[in-house]
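Chemist: Structure for the following, please:
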Amino acid sequence: MNAILKGRLVGVGTGPGDPELLTLKAARALAEADVVAYFAKRGNNSNARAIVEARFRPDMIELPLLYPVTTEIDKDHDDYRAQISDFYEQSAEQVAEHLGAGRMVAVLSEGDPLFYGSYMHLHVRLAHRFPTEVIPGITAMSGCWSTTGLPIVQGDDVLTVLPGTMSEFELTRRLADTDAAVIMKVGRNLPKIRRALEAAGKLTKAVYVERGTMPGSVSMRLAEKPDDKAPYFAIVLVAGWSARPGAKA
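Modeler: Got it, this is the predicted structure:
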């Protein structure tokens, strides 16, 4: 009786954007993968794919997983939830077809696969069905505070990671209650984020970073940013360690 083939699922963290920050283990997984899957907005290129494109092989099968909706509908709307849930179910089955055929599938994820990464939606649907490995990546926030040379926390400082999609009230409350913060998913939420930081007394400490570790990277004090334009993947950093030499209030 022939054994049933089972492939291997690998979540690959591609890091914050600079291809040189890809880990050796991630590079090896890409060299071995039969299939490389990646998420992207329909009509747009995949940022994760762009980071590792130089490592693609001619014999590698590419599997784009294209979101049916991103920011066009509010994330709390029933239509958004229904569409995105169906999308992840269908994407998982597309990946499962390759895994069932005995192929190794590497699913790319910007930053780390299990930190705000779309890969995790495949992981929870497939990891119990197929051999699975997750290869961690350098997170965007780590890349950003390293790019700006901003010491973020030390000693007993508390670091809070916040999605900019939260309500203004909740952002303000949590910012007021922490020593340091990273605000992700900025985009059109920047005006709200700016107001929350000001209300929490932390606007003067906030640093805006766009495309950290990538060509064209931009960073500045948020209070000095002249407009509220920002890509979704921009980050706002609020450093702790208030007693450090040279720290500004």
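Chemist: For the rest of this, base every contact and every neighbour count on C-alpha atoms.
Modeler: Will do.
Chemist: What's the separation between P58 and V36?
Modeler: Distance, P58 to V36, using C-alpha to C-alpha, to the nearest Å: 12 Å.
Chemist: can you give me the strands for the protein?
Modeler: Ranges of strands within the chain are 8-13, 35-41, 61-67, 104-109, 132-135, 159-163, 180-184, 206-210, 218-221, 235-238, based on DSSP state E.
Chemist: Let's have those in TSV, adding distance to P19.
Modeler: Shown next, in TSV, are the strands of the chain (distance: least, C-alpha to C-alpha, whole Å):
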stretch	distance to P19
strand 8-13	11
strand 35-41	16
strand 61-67	19
strand 104-109	13
strand 132-135	15
strand 159-163	25
strand 180-184	21
strand 206-210	17
strand 218-221	18
strand 235-238	19
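Chemist: Go through these and pick out the most buried.
Modeler: strand 104-109 (a mean of 29; mean count of other C-alpha atoms under 10 Å).
Chemist: What is that one packed up against?
Modeler: Applying 3 or more C-alpha pairs under 8 Å, 6 or more residues apart in numbering; DSSP states H and E, one finds that strand 104-109 contacts strand 8-13, helix 24-32, strand 35-41, helix 47-52, helix 78-100, helix 119-126.
Chemist: ok, and for the fourth one, which residues are buried?
Modeler: When you say that, I think you mean helix 47-52. In terms of neighbour count (16 or more other C-alpha atoms under 10 Å), helix 47-52 has its buried residues at N47, A48, R49, I51, V52.
Chemist: Please give the structure of this sequence too, so both can be compared:
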Amino acid sequence: MTSLDSLAGTASAGTLYGIGVGPGDVRYLTLRAAGLVRAVDVVAFFAKKGAQGNARRIVAPLMGEGRTELRLEYPVTDEIPARHPDYQSQIAGFYRESAERLASLLKQGRSIGLIAEGDPFFYGSFMHMWRRLATDFPVEVVPGVTGMSGCWTRANLPITWGDDTLAVLPGTLDETQLVDRLRLTDAAVIMKVGRNLGKVRRAVEAAGLLSRAVYVERGTMQDERILPLAECGEPAGAYFAMILIPGQGRAL
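Modeler: Next up is the predicted model:
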């Protein structure tokens, strides 16, 4: 019988692995991702101050005792608007210092698995490490199930049909921009809802899409919450929340 480890392969010395760990349920990891989490010398992860870190929580069932871990703690997350100069300055410095810490370990020949919720190349902090380190060290990116894919599956919501176009929009956009882009697409996923929930709801309604919009919070996780956006009256949503607007193309 073929073992999980033989299917997933081994970790190479001095290599950085960007490991997509999916939307929240550990069972959605690929064989390669699960094997690497177990095989790398160091498991690294980003986390908010005072929090475990969602990616780290996801892989907890795969982590044995005595594993070497590297916690990379954000100096700021959603306390300051992302476009504010203070936010950009602090985050840029943090990414630079994080890359230096990873580089130091890679130079020692350690293999590092930097785990990322969803897919590493989709709104992921891993991309900032990849941009700084990929020219100097071997890097392998392991794709993962995106948060939006996990959410529309849990919501039992086919997102696109036939020739439908799909727009993925950050909720941090200006309200007018959101309305304009929503009016140009057949289906939409709005990410980074959080504190932008009120603004996003107004934009969806202004675009005439409120009746089709679904709010998904912590999709695939234990405390998952799914309901029509029209019934979601609170001014802010959870950090791990998104809005899905399915297309209405011709179903054969």
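Chemist: that older thread, could you export the helices and strands packed on strand 104-109 of the first structure as CSV, including distance to D228 of the first structure?
Modeler: Formatted as CSV, these follow (distance: least, C-alpha to C-alpha, whole Å):
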stretch, distance to D228 of the first structure
strand 8-13, 30
helix 24-32, 36
strand 35-41, 23
helix 47-52, 23
helix 78-100, 25
helix 119-126, 30
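Chemist: List just the one of the ones you listed that sits closest to A234 of the first structure.
Modeler: Among those, helix 47-52 comes nearest to A234 of the first structure, with 13.3 Å by C-alpha to C-alpha.
Chemist: With the second structure overlaid, how far apart is that closest one on average?
Modeler: Taken over the aligned residues, the distance from helix 47-52 of the first structure to the second structure averages 0.3 Å (mean C-alpha distance after the TM-score superposition for the first structure).
Chemist: which part of the second structure lines up with that helix?
Modeler: Using TM-score structural alignment, helix 47-52 of the first structure lines up with residues 54-59 of the second structure.
Chemist: Contacts for that stretch next, please.
Modeler: The contact list for stretch 54-59 of the second structure (C-alpha atoms under 8 Å, 6 or more residues apart in numbering) reads V21, G24, D25, V26, V37, F45, F46, A47, I115, A116, E117.
Chemist: Just name the closest of the buried residues of helix 47-52 of the first structure to T172 of the first structure, please.
Modeler: Nearest to T172 of the first structure, judged by C-alpha to C-alpha, of those is N47 at 30.6 Å.
Chemist: how close does that closest one sit to V95 of the first structure?
Modeler: Taken as C-alpha to C-alpha, the span from N47 of the first structure to V95 of the first structure is 20 Å.
Chemist: What is the neighbour count of the equivalent of C232 of the second structure over in the first structure?
Modeler: Counting by TM-score structural alignment, C232 of the second structure corresponds to K225 in the first structure. Neighbour count for K225 of the first structure, taken as other C-alpha atoms under 10 Å: 12.
Chemist: now do L62 of the second structure
Modeler: Per other C-alpha under 10 Å, the neighbour tally for L62 of the second structure reads 12.
Chemist: Name the nearest residue to it, sequence neighbours excluded.
Modeler: Sequence neighbours aside, R38 is the residue nearest to L62 of the second structure in space, at 6.5 Å (criterion: C-alpha to C-alpha, 6 or more residues apart in numbering).
Chemist: That neighbour contacts G66, correct?
Modeler: No: counting by C-alpha atoms under 8 Å, R38 of the second structure stays clear of G66, with 11.7 Å between them.
Chemist: Which of these two has more residues huddled nearby?
Modeler: Per other C-alpha under 10 Å, whichever of R38 of the second structure and G66 has more neighbours is R38, with 19 against 6.
Chemist: Quick check: the aligned residue for the more buried one in the first structure?
Modeler: Using TM-score structural alignment as the criterion, R38 of the second structure maps onto A31 of the first structure.
Chemist: give me every residue that touches its match.
Modeler: Taking C-alpha under 8 Å, 6+ apart, we find A31 of the first structure in contact with R55, F56, R57.
Chemist: Ignoring the adjacent residues along the chain, who's closest to the counterpart of S109 of the first structure in the second structure?
Modeler: Using TM-score structural alignment, the equivalent of S109 of the first structure in the second structure is A116. Of all residues not flanking A116 of the second structure in the chain, G20 sits nearest, at 5.0 Å (C-alpha to C-alpha, 6+ apart).
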